[in-house]
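Asker: I'd like to go over a predicted model; first the sequence, then the structure.
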Amino acid sequence: MGNKNTSDSIEAYIKALLSQAGIAEIKRSELADVFKVVPSQINYVIKTRFTESRGYIVESKRGGGGYIRIGKVQFSDQHQMLKELRDSIGEHISQTIFWDLLQMLYEQKLLTQREIELLFVTATDEVLGMEADRIRSSIVQKIIQQVDRKGL
């Protein structure tokens, strides 16, 4: 979706670390030096792109020997992942969480990029109106149910 910016590059770098070791342990200041950004840019990427709703666990330790450890949640199988995802969904879902959940389904190869983009634009606050968060929750529940049933 457009040109790769610094945040995209940082995300790709962290994901490459995850694919090599399963867990990425980074020092915020060192990573900021690598990308020639301020440490808060690293925080921004981690807080927006490595969220629980995208299937990541983030642990941080502050101080001199501090680090940020990022891990991808591993499920025993796709059915289990979808069940846990469905069980974790509340009655209301914000646009941001909805997008994160769609991205997670894309990363699991359960939806295509085009499908998540179409789903997202049809489930914005602007389109859904006052009950948007509640309707989005229903939509994502039905998507997960359908994907799980079809075994796609």
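Answerer: Arrived safely.

Asker: contacts, neighbours, all on C-alpha from now
Answerer: Will do.

Asker: give the buried residues for the longest helix along the chain.
Answerer: In the chain, taking DSSP state H as the definition, the longest helix is helix 132-150. Residues of helix 132-150 classed as buried by neighbour count (16 or more other Cα atoms under 10 Å): Ala132, Asp133, Ile135, Arg136, Ser137, Ser138, Ile139, Val140, Gln141, Ile143, Ile144, Asp148.

Asker: output those residues in a markdown table, with distance to Leu110 appended to each entry.
Answerer: As requested, these are exported to a markdown table (distance: Cα to Cα, whole Å):
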| residue | distance to Leu110 |
| --- | --- |
| Ala132 | 24 |
| Asp133 | 23 |
| Ile135 | 21 |
| Arg136 | 18 |
| Ser137 | 18 |
| Ser138 | 18 |
| Ile139 | 15 |
| Val140 | 13 |
| Gln141 | 14 |
| Ile143 | 10 |
| Ile144 | 9 |
| Asp148 | 9 |
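
Asker: please compare the first structure with the one that follows:
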Amino acid sequence: MASQNVTDIIERYLKALLDAEEEVEIRRAQVAQRFDCVPSQINYVIKTRFTPERGYVVESKRGGGGYIRIVKVKMRTDCDLVTWMIEQLPSQIGVQDARLMIQKLYDEGIVEQQAGNMMLNVLSHQTLNVADADTEGRLRARLLLSFLRSLQYERTH
């Protein structure tokens, strides 16, 4: 049996909680203690595996009564998903996060495979070919925003 990565185990645990409830509230230290890891490991899992691009919204409150709330986002219609993505799109975005967003659009039937692949090609590091990572991330975000807006308008007719 292959050894399991603690990050994957924590992700599965949190997703199991979210299967039972659309929203969960956890205390970072308690989850870290449960999995015998450092609290920063919990932060890493939440930051990388529970992102808006993957359909989650995370809220947190620091301090003694602090918590981390993870909400599984449900979309009612295609247009709602596109609108939500537009609202959540950061001013710069990496290739992997852009890929996850496009995959979500494909999974929801908003874009077909060919259109998704074209979007991925346009947003790739090779195509953008910008030496500065920040500039590339901003350019990728602007292009993705343009794609999303065109999808939004196509869906409203």
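Answerer: Noted; the coordinates are in hand. Being a predicted model, the structure only gives us computed values, none of them experimental.

Asker: quick revisit: other SSEs contacting the longest helix of the first structure?
Answerer: helix 78-88, helix 95-107, helix 125-128 (3 or more Cα pairs under 8 Å, 6 or more residues apart in numbering; DSSP states H and E).

Asker: distance from the longest one to the second structure after superposition?
Answerer: For helix 95-107 of the first structure, the mean distance to aligned residues of the second structure following superposition is 3.6 Å (mean Cα distance after the TM-score superposition for the first structure).

Asker: now that helix against helix 78-88, angle please.
Answerer: 170 degrees (axes from the mean of the first three to the mean of the last three Cα atoms, to 10 degrees).

Asker: please identify the most buried of the helices and strands packed on helix 132-150 of the first structure.
Answerer: helix 95-107 (a mean of 19; mean count of other Cα atoms under 10 Å).

Asker: past that one, which element shows up next along the chain?
Answerer: helix 113-122 (DSSP states H and E).

Asker: figure out how far that following helix is from the centre of its chain.
Answerer: Relative to the chain's own centre, helix 113-122 of the first structure is displaced by 15 Å; criterion: Cα atoms, centre = their mean, to the nearest Å.

Asker: which secondary structure elements does that helix contact?
Answerer: Taking 3+ Cα pairs under 8 Å, 6+ apart as the contact cut, helix 113-122 of the first structure packs with helix 95-107.

Asker: the residue lying closest to Leu100 of the second structure once chain neighbours are set aside: neighbouring residues, count only.
Answerer: Here the nearest residue to Leu100 of the second structure in space, its sequence neighbours aside, is Glu53; by Cα to Cα, 6 or more residues apart in numbering that works out to 6.0 Å. Glu53 of the second structure has 22 neighbouring residues, counting by other Cα atoms under 10 Å.

Asker: contacts for stretch 115-131 of the second structure?
Answerer: 95, 98-99, 102-103, 105-106, 136, 139-140, 143-144, 147 (Cα atoms under 8 Å, 6 or more residues apart in numbering).

Asker: ditto for stretch 96-109 of the second structure
Answerer: Glu53, Arg54, Asp78, Met85, Val111, Glu112, Gln113, Gly116, Met119, Leu120, Leu123, Leu144.

Asker: now, which of those residues sits nearest Glu11 of the second structure?
Answerer: If you rank those by distance to Glu11 of the second structure using Cα to Cα, Arg54 comes first, at 12.5 Å.
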